[in-house]
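Participant: A structural model of the following input is requested.
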Amino acid sequence: MNSTLLLAQEATPEGVGNPILNIAVFVVFIVVTMTVVMRVGKSSGESTDFYTGGASFSGTQNGLAIAGDYLSAASFLGIVGAIALNGYDGFLYSIGFFVAWLVALLLVAEPLRNVGRFTMADVLSFRLKQKPVRVAAAFGTLAVSLFYLIAQMAGAGSLVSVLLNIHEFVWQALVVGIVGIVMIAYVLLGGMKGTTYVQMIKAVLLVGGVGVMTVLTFWKVKGGISTLLDDAVATHAASDHLANKGYEATQILEPGLQYGANLTSQLDFISLAIALVLGTAGLPHVLMRFYTVPTALEARKSVTWAIVLIGAFYLMTLILGYGAAALVGPDDILAAPGAQNAAAPLLAFELGGSIFMALISAVAFATVLAVVAGLAITASAAVGHDIYNGVLRDGKSTEAEQVRVSRITVIVIGVISIVLGILAMTQNVAFLVALAFAIAASANLPTILYSLYWKKFNTTGAVAAIYTGLISALLLIFFSPAVSGTETSMVPGADWAFFPLKNPGIISIPLAFLAGWIGTMVGKPDNMDDLAAEMEVRSLTGVGVEKAVDH
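Facilitator: Here you go, the predicted model:
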């Protein structure tokens, strides 16, 4: 393997760094975090401990963990690269991800914590018929979690070429397998409690590392934001990338470089923005974090802390993106393995050399581990708590049985995500992430909002909304240019696309809301007025939160 690494290193730009040093830092981080997981995860034998960490975390701790769960490698590497190449339009991703948290805070954080216990399905089925709603919600949760997991695993494989200078498919696949195995170990050994501590550590390292890079960027350009932007324009003006694209260098400071060329691209951006902003409040692995705190007040506090950390992070991506444009340049970024995903690592090497590059690489790698661990917990809860306990055992399974089924699910989901992640390494990872957000916004959020805020909402409406959102999002993506019809599609040699947009949110989200309304209007009432009244009181006041929600 050493000879392979050395050959790969000779064939790549010097700025990628030292792969052996990166591996060493990765191993140290894994050993340290695994030790933490084993120490804090000893009490994960009961479902409360495994799913929610015993609801023992403070709002501040949970805010750090939410930030660690939300800030994936795509946020760090992808957005920095997008800004470096597309300027203003790349920063729109940061804005969308950040604004999404306001929706989560205002609409779902506190009532969700008041009504639920372990999973999103607890809320959706509180005053509705248990089995059909739990099955539908579990399908939605599994779809979002699996596609998010595949994206992270595939991202780990693609990042290998940037961080470790490995070009061969076999070695990239091996690393994806290692990530999956470590993720499975994290969850099995530590449950939600161990995973939460890993996410807290990762959030501090990521935000701290980005902060240091921001300060060093200003020091390197010897000026403020205006100097940085001027240098970025000058670097773009001297690049071959500018000549190939045929745009003015100053356009990286203006909207429309990536989106806005025609009506289709404008609608595509609106569709993506809707999916990102609304999808966050429907992401099951994020929603599940609200149950790891003891009270609704702490849930709101945790989201507030998450907003501060996530907002600061995304604001700093603007500096890092233009910093990569100014100090590295679009030509070197596109020439490196990983293309625009290499922008952040190359900037780290430019700012601090091989050691700093190794540290930032380790943080990026740790980001993948933390996110996939949280997703695995969510998927396991959907099977163990919602399907096995709520549907197959009519809520009568023991705590140990639920945890055992959940642990088996973690292994199965982990293996599936490893295999599909390896197969998806050469495909569009951003598409997989967008699909997860689109599914969450389409299937999950309409049903959550209807359940919390519409007294007349019934089981027929819930099932209709979930399945309509889920199926329409999947079908529209499958028949979009993201899958076929263009050179950058997942299947470039075929063309069955008839839906012109790459993101289905602008269609699938309204369809889900409409289906929920129609289903409620034509379906029979559930005649659970007493539970509906209890749900309203609990969601608004928190009275009775300690009661179990299974009925």
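
Participant: alpha carbons only for contacts and neighbour counts from here, please
Facilitator: Will do.

Participant: which parts of the stretch 201-350 of the chain are helices?
Facilitator: 225-237, 240-245, 263-279, 284-287, 296-327, 330-335, 343-381 (DSSP state H, counting those that start in this stretch).

Participant: got those helices as JSON lines, with mean neighbour count and distance to Glu46 columns?
Facilitator: Below are those laid out as JSON lines (neighbours: other Cα atoms under 10 Å; distance: least, Cα to Cα, whole Å):
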{"stretch": "helix 225-237", "mean neighbour count": "19", "distance to Glu46": "52"}
{"stretch": "helix 240-245", "mean neighbour count": "12", "distance to Glu46": "56"}
{"stretch": "helix 263-279", "mean neighbour count": "21", "distance to Glu46": "30"}
{"stretch": "helix 284-287", "mean neighbour count": "25", "distance to Glu46": "19"}
{"stretch": "helix 296-327", "mean neighbour count": "24", "distance to Glu46": "22"}
{"stretch": "helix 330-335", "mean neighbour count": "20", "distance to Glu46": "48"}
{"stretch": "helix 343-381", "mean neighbour count": "26", "distance to Glu46": "12"}
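
Participant: okay if I get those as TSV plus distance to Leu21?
Facilitator: Converted to TSV, these look like this (distance: least, Cα to Cα, whole Å):
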stretch	distance to Leu21
helix 225-237	30
helix 240-245	31
helix 263-279	36
helix 284-287	33
helix 296-327	22
helix 330-335	21
helix 343-381	6
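
Participant: please generate a structure for the following sequence too, so the two can be compared:
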Amino acid sequence: MTGSHQTLALVLFSVFVAVTLGITTWVSRHRQGSAEEFYAGGRLFSPLENGFAIAGDYMSAASFLGISGLIALYGYDGMLYSVGFLVAWLVVLLLVAELVRNCGRFTLADVIAARMAERPVRIAAGSSSVVVSVLYLVAQMVGAGSLVALLLGGTSEAARSWTVVGVGALMVIYVSLGGMRATTWIQIVKAVLLMAGTITLTVLVLLRFHGDVTALLSTAAERSGHGLDFLAPGLRYGGDWTARLDFISLGLALVLGTAGLPHILSRFYTVPTARAARRSVVWSIGLIGGFYLMTIVLGFGAAALIGPGAVRASHASGNTAVPLLALDLGGGAGSTGGTVLFAVVAAVAFATILAVVAGITLASSASVAHDLYRSLRRRHSTPYSEVAVARFAAAGIGAAAIGLGLLARDLNVAFLVGLAFAVAASANLPVLLYSLFWRRFTTRGAVWSVYGGLIPAVLLVLLSPVVSGSPEAVFPGLDFHVFPLQNPGVVSIPLGFLAGWIGTVTSPEPPDAARHAETEVRALTGAGAV
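Facilitator: Now for the predicted structure:
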């Protein structure tokens, strides 16, 4: 890339970072010592504000960079991510949002512990939430590294590594100083910028083809090298039974995983009532639905105008398809329009990453402090000590995400998020649904459900082609994989539900009918909700 690209994009990066740091500094002047203020922003956000914040939290680097890249490389099969991410919100709206807001205070463990023995449940749910959050953070780190490596010439490993470190440092600052209130406003600003940038690119792609979607798809198929197969299922997930089962596994993870993501569940606590939580989800579905429809246009636009070969040459997994598309739409390399549009899109993508990592880090640090620390130090913990622990936890989680992000830097970010969704659907969703809807559910069932989904999901990922045994693996020179699928969801999700059922039916203690009745009334009516 030319010096003008680098200078303009870096200026825009700096402007966004300065604005978000300004928001964080301004918010930190208000009282952040109470747990309710730090974890939930005082529950003062309106449904519209929270809906934009949820959309900002959810539309991550995986959505903007990863999905478009997969569509540009694999056509129809890449659209599975767009469809799965969107359909998942129906599960959240119909089964989770309102009940979670009524039953909990700050974290997933609050909902489960409402009718269980607190300590084992909080330790299990808190551990699971941290694992899911770190996996999700890794995807954002990889996206940031890919973006800045493209900006600085595409081969700068040192720049990519320092970018990952810089993003990690910024997210720790956002969370430690500003808490939920600063994080929410950063996500709102990011959602507006991302929607504006995506709409602009979509309109420019359609104008290039004079509004003829058929011409867009035909050109994409011709340049793909696969012909009409590019527009049909099977290019990535076709062929043998392993690929087809991987398709089913990924679909299950995407549709069921959203309802178990800690940073999404924590957003329901930032509004005053359950009705407001439900309305927040409706607003977010509208924004997210429009966004994912546009990623399909951007993916096929990149295939048609850039070509999968050029996209793959820039980044093997396609993470740089959208910035390259912006460069072409603006007039090509060296043009003023191309320089400006590329820089704007790069800055928006970087803003996307910063906002999402802030939300994830806040949710995971809340799990460490509110669940793990509170369980292990029950007699000595106070709301103020919890907040202090959460701030220190943000630094530790950031360090772990930085290390893993450096290892996984060549993987597609949408694919990495798919792994996080699989772990969330395996460990968090079963225990959440059982707690809300099964009267006989017990503490043993809750603990077994979490670990029965979490441990198999993580082990299957470690023993899969994602880590070793393939050219695209984290360790391509090693081969210790024994599990053939890249996504563990089709195995680990049923195991999570099965473990919860077995733990409950073999539990020596009877279910607490009184506590369940109390929880059920609070979940359905909001009576007694915080």
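
Participant: TM-score for this pair?
Facilitator: Overlay of the two chains. TM-score (TM-score structural alignment, normalised by the length of structure 2): 0.95; 522 aligned residues with a Cα RMSD of 1.7 Å.

Participant: still on that earlier bit, which among the helices of the stretch 201-350 of structure 1 is found nearest to Gln251 of structure 1?
Facilitator: helix 225-237 (8.5 Å; Cα to Cα).

Participant: contact partners of that closest one?
Facilitator: With Cα atoms under 8 Å, 6 or more residues apart in numbering as the contact definition, helix 225-237 of structure 1 has outside contacts at 218, 221, 242, 248-250, 252-253, 319, 322-323, 325-327, 329-330.

Participant: among those, which one sits closest to Thr541 of structure 1?
Facilitator: Using Cα to Cα, the contacts of helix 225-237 of structure 1 come closest to Thr541 of structure 1 at Ile319, 41.9 Å.

Participant: what residues are up against the residue mapped onto the closest one from structure 2?
Facilitator: Here Ile319 of structure 1 is matched to Val297 in structure 2, going by TM-score structural alignment. Counting by Cα under 8 Å, 6+ apart, Val297 of structure 2 touches Thr202, Val205.

Participant: what do you get if the cut-off is 6 Å, keeping everything else the same?
Facilitator: Remark: with contacts taken as Cα atoms under 6 Å, 6 or more residues apart in numbering, Val297 of structure 2 is in contact with nothing.

Participant: same thing with Ala302 of structure 2?
Facilitator: Ala72, Leu325.

Participant: at 7 Å instead, please
Facilitator: Ala302 of structure 2 sits next to Ala72, Ala321, Val322, Leu325 when contact means Cα atoms under 7 Å, 6 or more residues apart in numbering.

Participant: CSV please, covering those residues and showing distance to Gly405 of structure 2.
Facilitator: Shown next, in CSV, are the contacts of Ala302 of structure 2 (distance: Cα to Cα, whole Å):
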residue, distance to Gly405 of structure 2
Ala72, 24
Ala321, 20
Val322, 21
Leu325, 25
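
Participant: of those, closest to Ile288 of structure 2?
Facilitator: Looking across the contacts of Ala302 of structure 2 and measuring by Cα to Cα, the closest to Ile288 of structure 2 is Val322, at 17.8 Å.

Participant: and that closest one? What does it align with in structure 1?
Facilitator: Aligned partner of Val322 of structure 2 by TM-score structural alignment: Ala344.

Participant: one more: Val130 of structure 2?
Facilitator: Checking TM-score structural alignment: Val130 of structure 2 goes with Leu142.

Participant: hang on, the earlier thing: between the contacts of helix 225-237 of structure 1, which is closest to Thr295 of structure 1?
Facilitator: Nearest to Thr295 of structure 1 among the contacts of helix 225-237 of structure 1, with distances taken as Cα to Cα, is Ile319, at 36.9 Å.

Participant: ok, the closest one to Ser472 of structure 1 distance?
Facilitator: Applying Cα to Cα, to the nearest Å, the value for Ile319 of structure 1 to Ser472 of structure 1 is 38 Å.

Participant: before we move on, what about Ala497 of structure 1?
Facilitator: For Ala497 of structure 1, the distance to Ser472 of structure 1 - Cα to Cα - is 15 Å.

Participant: with Arg127 of structure 1 instead?
Facilitator: In this view, Arg127 of structure 1 and Ser472 of structure 1 are 26 Å apart by Cα to Cα.

Participant: quick one: the helices in the stretch 1-150 of structure 2?
Facilitator: Using DSSP H, counting those that start in this stretch, helices in the stretch 1-150 of structure 2 cover 3-28, 35-40, 47-58, 61, 68-74, 79-91, 97-103, 108-113, 118-151.

Participant: how about these in JSON lines, adding distance to Leu201 of structure 2 and mean neighbour count?
Facilitator: Shown next, in JSON lines, are the helices of the stretch 1-150 of structure 2 (distance: least, Cα to Cα, whole Å; neighbours: other Cα atoms under 10 Å):
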{"stretch": "helix 3-28", "distance to Leu201 of structure 2": "17", "mean neighbour count": "17"}
{"stretch": "helix 35-40", "distance to Leu201 of structure 2": "34", "mean neighbour count": "24"}
{"stretch": "helix 47-58", "distance to Leu201 of structure 2": "18", "mean neighbour count": "26"}
{"stretch": "helix 61", "distance to Leu201 of structure 2": "16", "mean neighbour count": "28"}
{"stretch": "helix 68-74", "distance to Leu201 of structure 2": "12", "mean neighbour count": "32"}
{"stretch": "helix 79-91", "distance to Leu201 of structure 2": "17", "mean neighbour count": "21"}
{"stretch": "helix 97-103", "distance to Leu201 of structure 2": "32", "mean neighbour count": "27"}
{"stretch": "helix 108-113", "distance to Leu201 of structure 2": "37", "mean neighbour count": "25"}
{"stretch": "helix 118-151", "distance to Leu201 of structure 2": "17", "mean neighbour count": "26"}
